[in-house]
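In: fold the stuff below for me.
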Amino acid sequence: MAVLLRSLPLLLSALLAGQVLAADGPLVEVVPVKQMAVRDELITFGSLRSDESVMIRPEIEGRLASLHFREGQAVTAGDLLVSLDDAIARAELAQARANLDLAEKNHQRAQMLFQRGASNAQALDEAQSQLQAARASQALAQARLDKTQIKAPYDGVLGLRQASVGDYLSAGQNIVNLEVLDPLKVDFRIPQKAVAQVRLGQTVEISLDTYPGERFQGEIFAINPRLDEVGRSQAIRAHIGNDDRRLRPGQFVRVSVILAERAEALVIPEEAVMPVGEQLLVNLVVDGSVEQREVRLGKRFDGLVEVREGLEGDETVISAGWQKVRPGLAVRSKSGERQR
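Out: Down below sits the predicted model:
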């Protein structure tokens, strides 16, 4: 008992010394493991195109009588855009109607005579043929008249006109372009090695310098089955909604094809990873002491890295100062979490 009493001060001193050592352990920065959405993306570039684009042109030649639109105007399908001079077409239609009326009367007489036996079948056939020709001539004249009125084939926005009232237009001459702006098409290409990763219905996002920091979402609706033999790339087309008309055909865009998305991926700072040979390790703080764990990493972005295997999500990792620690060592820690 006397020996125990004499050694008690020494034991207390040793315990106090141990506490001081623990309190004086290395100071490290720690951050909790985060859970956030992580995407695998295929990045490429493309161009915006109108969903439909047509140049309004006359099918027949004639003088431009009147324009029924303003440049840049939004129109709906069936709206009258251009009228050509129709005086000749109306006269031709009137002539065709008169010829048809005569052919119908001749056909009726031929039928009557044939029924009475006063005419033969050949005369009836000739009258029938003349009647059909007259009907065709009227339909042709009516079609020519209809083509003097040029209408919008679908809803869209008109561009800049290239003809004026009084111009004599030849068939196929440009008058004005019509563009469908909602939705827009985005055309882009992917390399041969990524062909198996892209499919119909896949989500894409585009960004452009005009709207920094913004992304516009769309969906792939067409894939060219044939690869380009020169560049070994595949042409892809997607639709992008544009109801607010902020996007314009012809713009150059950055395209991100969303290959996969993990809603609750585990993420840590890149600097928390310690490479040791072929291994990738992270240092955890568990009950004030260091614990090492091997991990398998995924995507890297913005100074962060995804951890696919090795963590559960409730750990705290050492983000700075792990070079001076070892497994089992007691450490002092402070929060090193930064706003990103």
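In: CA only for contacts and neighbour counts going forward, please
Out: OK.
In: in terms of helices and strands, where is the nearest residue to residue 127 once chain neighbours are set aside?
Out: Spatial nearest neighbour of residue 127, excluding adjacent residues (C-alpha to C-alpha, 6 or more residues apart in numbering): residue 107 at 4.9 Å. Residue 107 belongs to helix 87-116 when assigned by DSSP states H and E.
In: so which other helices or strands are in contact with that helix?
Out: Counting contacts by 3 or more C-alpha pairs under 8 Å, 6 or more residues apart in numbering; DSSP states H and E, helix 87-116 packs against helix 121-146.
In: which residue, other than its chain neighbours, is closest to residue 149?
Out: Distance criterion C-alpha to C-alpha, 6+ apart; nearest residue to residue 149, sequence neighbours excluded, is residue 83 at 4.8 Å.
In: going by neighbour count, list what's buried in stretch 226-233.
Out: Judged by neighbour count (16 or more other C-alpha atoms under 10 Å), stretch 226-233 contains these buried residues: 227, 233.
In: how far does it sit from the chain's center?
Out: Distance, stretch centre to chain centre, for stretch 226-233: 21 Å (C-alpha atoms, centre = their mean, to the nearest Å).
In: residues in contact with it?
Out: 189-192, 234-235 (C-alpha atoms under 8 Å, 6 or more residues apart in numbering).
In: want to put them side by side, so please do this one too:
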Amino acid sequence: MLSLTLLLHACGASERKKEAEAQQKAGPRPAARVDAFVVQTRSLAEQIEVPGTLVASESTEIHPEVSGRIVSLNVREGAVVGQGSLIAKLYDGDLQAQRRKLQVQLRQAQTTVDRYAALEKIGGISKQDLDVAQLQISNTRADLEIINTDIRRTEVRAPFTGKLGLKTVSTGAYVTPQSVLTTIQKTTGMRVDFSLPEQYIGRVQKGTWVNFTSASDTRVYSAQVIATESGIGGATRTLTMRALVKGDQSGLVPGSFARVKIAFAPDPNALMIPTQAIVPQARGKKVYVIDSGTVKFVDVTTGIRDSSFVQVTSGLNVGDTVAVTGILGLKPNAKAIVRKVVNAPGGGRTTGDTSRPAAKL
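Out: This is a model prediction of the structure:
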């Protein structure tokens, strides 16, 4: 058994030796032939799109101040009403009766004061009696003002000029301060609220202009940022911003979804490479750089992407040559020959076999 094992080992060693000799005779592995792209700078206009919501500048529910039965309801659903317009009237018959009673008492008290004043001049009554009669007038007037205030509280009026919503009650219904009669929203000065990712917060300030489209309207609207939330949302890592809509707002509906587009100042020195040059990895992204005919595997960080190119924010320099085809056949430190060189981000390239290893340009 031992002799058989030694014999097999000797045979295996002989085969490996023959394979090594065959590889030496065959020579080194031929250089891979690839298309490449020379890294250049170009002006890059960055634009992001974030979700938003249209918000009325003023919006509230309409509640009565006191409990009572509705005797008049003036809710024209969807109509625009002015500030102070009467929306509903509650029953106030008992209050009106109290007011009439106090008005009679006030007239009687005034007559008494006039008579006492004449008597006081001729010494018919004391000054104290006149003062008591005048105090009665003051008390009656105060009571009358209280009743007038209670009567006004039975009137439900529009707090501002706006568009009424749907009514939720009818004439004759008994309502309380918790009852919602309808809603009202201001029709001018519309706002759009949107959430901005934290990496862009330093690039959008008060006064920045944004464009947006609404799901309820196909037109493009403009708005100017007027305020921001005090802090970033912990769950979403976004900052809520509010922009004031400018121009005609007739087609906008509060609560509608909005697609907000924010255009940033273009970067004149952005490094761009074709998207096919990127090799995704489990922990990042890499590209194959051809340096003096030798392949190097380089880590890169990417930024904005469009249909054909991607921005590289770190890892490459202007003039680097990156492989864009034949990537699957490349290995680090292998040799490569550039077959075609892409010269411009716009897609222009020189064609033809260079028949030599590529140099770092």
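In: hmm, back to that, with the second structure overlaid, how far apart is the helix holding residue 107 of the first structure on average?
Out: Compared with the second structure after fitting, helix 87-116 of the first structure deviates on average by 2.9 Å (mean C-alpha distance after the TM-score superposition for the first structure).
In: what angle sits between that helix and helix 121-146?
Out: Relative orientation of helix 87-116 of the first structure versus helix 121-146 (axes from the mean of the first three to the mean of the last three C-alpha atoms, to 10 degrees): 160 degrees.
In: that older thread, quick one: contacts for the residue nearest to residue 149 of the first structure?
Out: 64-68, 148-150.
In: checking the residues you listed against the second structure: which ones persist?
Out: Contacts from the contacts of residue 83 of the first structure that recur in the second structure, judged by both residues aligned by TM-score structural alignment, their matches' C-alpha atoms under 8 Å, are 64-67, 148-150.
In: so which strand or helix has the spatially most central residue of the second structure?
Out: The second structure has residue 194 as the residue nearest its centroid, 1.0 Å off, counting by C-alpha atoms, centre = their mean. Residue 194 of the second structure is part of strand 191-197, with elements assigned from DSSP H and E.
In: ok now that strand, how far from the chain's centre?
Out: Relative to its chain's centre, strand 191-197 of the second structure lies at 2 Å (C-alpha atoms, centre = their mean).
In: buried set for that strand?
Out: 191-196.
In: export those residues to JSON lines and tack on distance to residue 227 of the second structure?
Out: What follows is these, written out as JSON lines (distance: C-alpha to C-alpha, whole Å):
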{"residue": "191", "distance to residue 227 of the second structure": "10"}
{"residue": "192", "distance to residue 227 of the second structure": "11"}
{"residue": "193", "distance to residue 227 of the second structure": "10"}
{"residue": "194", "distance to residue 227 of the second structure": "11"}
{"residue": "195", "distance to residue 227 of the second structure": "12"}
{"residue": "196", "distance to residue 227 of the second structure": "13"}
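In: returning to what we had before: top of the kept ones among the contacts of residue 83 of the first structure by neighbour count?
Out: residue 148 (23 neighbours; other C-alpha atoms under 10 Å).
In: any idea what that one aligns with in the second structure?
Out: Taking TM-score structural alignment, residue 148 of the first structure has residue 154 as its aligned residue in the second structure.
In: so that match touches residue 94, yeah?
Out: No. Taking contacts as C-alpha atoms under 8 Å, residue 154 of the second structure lies outside contact range of residue 94: 11.7 Å.
In: how about the strands in the stretch 201-350 of the second structure?
Out: 209-214, 217-228, 238-246, 257-263, 267-274, 279-281, 284-291, 294-305, 309-314, 321-323, 336-342, 349-350 (DSSP state E, counting those that start in this stretch).
In: not counting its neighbours along the chain, what's nearest residue 184 of the second structure?
Out: Nearest one to residue 184 of the second structure, counting by C-alpha to C-alpha, 6+ apart, is residue 164 at 4.5 Å.
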